[in-house]
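> return a 3D structure for these sequence lines:
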Amino acid sequence: MEFPGTWMTESQSMVYRVVPKCACSSIGQIMYYSDNGTYYDGDIHDSTSGMHKWSQAESRAPIEQGIRARQGVTFTCVRNPYSRILSSFFDKIAGIQRNGKRYRGNLVPQLIQRYGIEVGSPDDNFDFDQIKSFRRFLLFARDTIRFRRPMDPDIHWSAMSGHISTFIVNGGRYDQIFFTEKFNDGMQKVLDAAETPVAIRADEVPKFNESEGHGPKRAHKVSDYFDDLSRHLVWEIYKRDFKLFRYDFDDPDNKMPLGEVDLDEVHAKLSR
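Next up is the predicted model:
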């Protein structure tokens, strides 16, 4: 059984399938704290101890055992597709990464050349046409997901349902799926159901946003970035995300879900 993108507390109290750009830094820090009584000093994605991760070979057997035993709370978190793809653009394409470099080396220069994207720089205070560049990035994202060119799709803009389905297909089952937009309520329900060695409340957790402050701020409301063609591309890429997780496709400015997630429907539709 393979469970890529899965994190688990060492106490097996919580099992989490990571979905990039959906509060994963905050969730990871909460899980870390619930076992260790302190937050990880740095980006939780860089931790190599204090929490099990599928990417660490020594963690794979405990994670598989924990999932089979179903002792802990198994969960994941989702986000409005409009907001998520915008966040991916501003963080991974327009932003500077923690190491002071652009994301994935030559990716941004390739996008500038092939798609005519502009991203600005810290030297010009990221002065560029955000709307035009985002729409061109969206075309690139569609090409990677639909045609796998000029590269395979990146985890930060591939569909949430794709990430979430690998856990189900390989034998896992979610106890809870909650919304980034209702983070405190959703995370607290997970914590209430989990037997954690250290008590922690979701509404007392500091904000962990590892991408903040490394790039341009969004200058317009969400709907301004999505003309008719952009919305067509978003539907082409994220149709299943909108439907399964109850987000409002018709109003990009309404970030809130229209209803709760039906776990039985998610498992039925993502198991094949």
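
> for the rest of this, base every contact and every neighbour count on C-alpha atoms.
Fine.

> what about Phe178, which SS state?
Of the three states, Phe178 takes strand under DSSP: H, G, I helix; E, B strand; the rest coil.

> what's the local residue count around it?
21 (other CA atoms under 10 Å).

> chain center to stretch 187-196, what's the gap?
The chain centre lies 20 Å from the centre of stretch 187-196; the measure is CA atoms, centre = their mean, to the nearest Å.

> give the buried residues for it.
The neighbour-count check on stretch 187-196 (16 or more other CA atoms under 10 Å) flags Met187, Val190, Leu191, Ala194, Glu195, Thr196 as buried.

> the fifth one contacts Ser13, correct?
What it means is Glu195. Yes: Glu195 lies in contact with Ser13 (CA atoms under 8 Å); the separation is 5.7 Å.

> I'd like the buried residues of stretch 187-196 as TSV, with secondary structure and distance to Ser230 appended.
TSV is the format used below for these (DSSP: H, G, I helix; E, B strand; the rest coil; distance: CA to CA, whole Å):
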residue	secondary structure	distance to Ser230
Met187	helix	32
Val190	helix	35
Leu191	helix	38
Ala194	coil	41
Glu195	coil	44
Thr196	coil	44
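
> sorry, back to before: who touches both of Glu195 and Ser13?
Shared contacts of Glu195 and Ser13, defined by CA atoms under 8 Å, 6 or more residues apart in numbering, comprise Gly72.

> quick check: buried residues in stretch 231-244?
Buried positions in stretch 231-244, judged by neighbour count with 16+ other CA under 10 Å: Arg231, Leu233, Val234, Trp235, Ile237, Tyr238, Lys239, Arg240, Asp241, Phe242, Leu244.

> and this one, please, so the two structures can be compared:
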Amino acid sequence: MGFPGTWMTESESMLYRVVPKCACSTIGQIMYFSDHGQFFDGDIHDAQSGLHKWAMDDSQEAISRNVKSHRTYAFTCVRNPYTRILSSFFDKICGIQRNGKRYRGNLVPTLIFNYGIEVGGDDGKGEFDQIQSFRRFLLFARDTIRWRRPMDPDIHWSAMSGHVATFIANGGRYDRIFWTEKFNEGMQDVLNHVETPNPVKLAEIPRFNESEGHGPKRAHPVEDYFDDLSMHLVYEIYKRDFELFRYDFENPGNKMPIGEIDLDEVHAKLGD
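Model (predicted):
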């Protein structure tokens, strides 16, 4: 199986397990900048050079060697499950993607037909009942994760613990897992542990939010989208994420973690 979703700087200074919707564009650009002294011109997910990626055959040997010898500082980043699934809805379901089309072709028409959701019209900018449509999307997300129908779960709403676990299961070990909600603190700690060809001044790094502007703006506070049933569905899908990464299930309005991540616990529970 190897190490899917793993990126590494060409200088082998740091190694990152991508978790979708968790600041991955910004982290990738920081890694690219640390090697090359400039940012990648475009979405870092499209970069075919300048960064080792498991998806590129030529990178796999270098990544495997470094993961297995634990020679390179390895980290990942996680996010509150409530805000992550909301972000996935507005970006991937309601939004028009970089190619000018809907995400995954017939996915949105299927959701409209089978689950009765609305997405703001053809351009994603029309008025619609965001709360009702999001809750119906949540049923769909649960169906894909629980029963793998009407399709396999998408990487943007499958559990973070699942992404994090593949790295551990194949012999990797994380040196640091930090929260997007405390991004500067966490990313700075990573940078403090590595030597890079070019210095990175985190305060001067822009945020590369590649999904921004794809879909409609969220019209309500986070907690308004989650009634009792929605919270139950979220817990069913993301129970392990809440527990391992110390997020507050009881209060959807609190996006901040409520405890420290225990790396030994993460490795023990996700390494089974």
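
> drop the TM-score for these two in here.
In this superposition the chains share a TM-score of 0.98, using TM-score structural alignment, normalised by the length of structure 1; 272 aligned residues with a CA RMSD of 1.0 Å.

> need the buried residues of stretch 187-196 of structure 1 in TSV (columns: distance to Val205 of structure 1).
Below are these laid out as TSV (distance: CA to CA, whole Å):
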residue	distance to Val205 of structure 1
Met187	11
Val190	14
Leu191	12
Ala194	17
Glu195	18
Thr196	15
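
> from those, which is closest to Pro150 of structure 1?
Of all the buried residues of stretch 187-196 of structure 1, Pro150 of structure 1 sits closest to Met187, with 37.2 Å by CA to CA.

> re the thing from before, going by distance to Arg70 of structure 1, which of the buried residues of stretch 187-196 of structure 1 wins?
Nearest to Arg70 of structure 1 among the buried residues of stretch 187-196 of structure 1: Ala194, at 11.5 Å, using CA to CA.

> what's the aligned partner of the closest one in structure 2 in contact with, if anything?
Counting by TM-score structural alignment, Ala194 of structure 1 lines up with Val194 in structure 2. Contact partners of Val194 of structure 2, counting by CA under 8 Å, 6+ apart, are Ser13, Met14, Tyr73.

> helices of the stretch 151-272 of structure 2, start to end?
For the stretch 151-272 of structure 2, the helices defined by DSSP state H, counting those that start in this stretch occupy 160-169, 183-192, 228-245, 263-270.

> now for those, which one comes closest to Ser133 of structure 2?
helix 228-245 (11.8 Å).

> so how far is the closest one from its chain's centroid?
Centroid displacement of helix 228-245 of structure 2 relative to its chain, using CA atoms, centre = their mean, is 16 Å.

> now do that helix: which elements does it pack against?
With contacts taken as 3 or more CA pairs under 8 Å, 6 or more residues apart in numbering; DSSP states H and E, helix 228-245 of structure 2 sits against helix 81-88, helix 130-147, helix 160-169.

> can I get these in a markdown table including distance to Ala62 of structure 2 and mean neighbour count?
Listed next are those as a markdown table, based on distance: least, CA to CA, whole Å; neighbours: other CA atoms under 10 Å:
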| stretch | distance to Ala62 of structure 2 | mean neighbour count |
| --- | --- | --- |
| helix 81-88 | 31 | 21 |
| helix 130-147 | 32 | 19 |
| helix 160-169 | 15 | 20 |
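
> can I get those helices in a markdown table including distance to Asp122 of structure 2?
Putting these into a markdown table (distance: least, CA to CA, whole Å) gives the following:
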| stretch | distance to Asp122 of structure 2 |
| --- | --- |
| helix 81-88 | 18 |
| helix 130-147 | 15 |
| helix 160-169 | 30 |
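
> to Phe208 of structure 2, which of those helices lies closest?
When these are compared (using CA to CA), the closest one is helix 81-88, at 14.8 Å.

> ok, Arg125 of structure 2 - contacts?
Residue 125 of structure 2: Lys, not Arg. Per CA under 8 Å, 6+ apart, neighbours of Lys125 of structure 2: Gly215, Pro216.

> and it, how far is that from Arg84 of structure 2?
Note on Lys125 of structure 2: its distance to Arg84 of structure 2, by CA to CA, to the nearest Å, is 21 Å.

> and what of Gly126 of structure 2?
23 Å.

> could you give the number of residues near Glu265 of structure 1?
When neighbours are counted by other CA under 10 Å, Glu265 of structure 1 registers 11.

> what about it, distance to Leu244 of structure 1?
Counting by CA to CA, the gap from Glu265 of structure 1 to Leu244 of structure 1 is 8 Å.

> secondary structure class of Val15 of structure 1, three-state.
What three-state DSSP gives for Val15 of structure 1 is strand.

> I'd say it and Thr9 touch.
Yes: contact criterion CA under 8 Å: Val15 of structure 1 and Thr9 qualify, at 6.8 Å.

> ok, longest strand in structure 1?
strand 73-78 (DSSP state E).

> what lies in contact with that one?
So strand 73-78 of structure 1 is contacted by 13-19, 22-23, 67, 160, 164, 173-180, 190, 193-194, 245 (CA under 8 Å, 6+ apart).

> for that strand, give me the average deviation versus structure 2.
Compared with structure 2 after fitting, strand 73-78 of structure 1 deviates on average by 0.3 Å (mean CA distance after the TM-score superposition for structure 1).

> that strand to helix 81-88, inter-axis angle?
Interaxial angle of strand 73-78 of structure 1 relative to helix 81-88 (axes from the mean of the first three to the mean of the last three CA atoms, to 10 degrees): 80 degrees.

> what is the distance between strand 73-78 of structure 1 and the centre of its chain?
Taking CA atoms, centre = their mean, one finds strand 73-78 of structure 1 lying 12 Å from the centre of the chain it belongs to.
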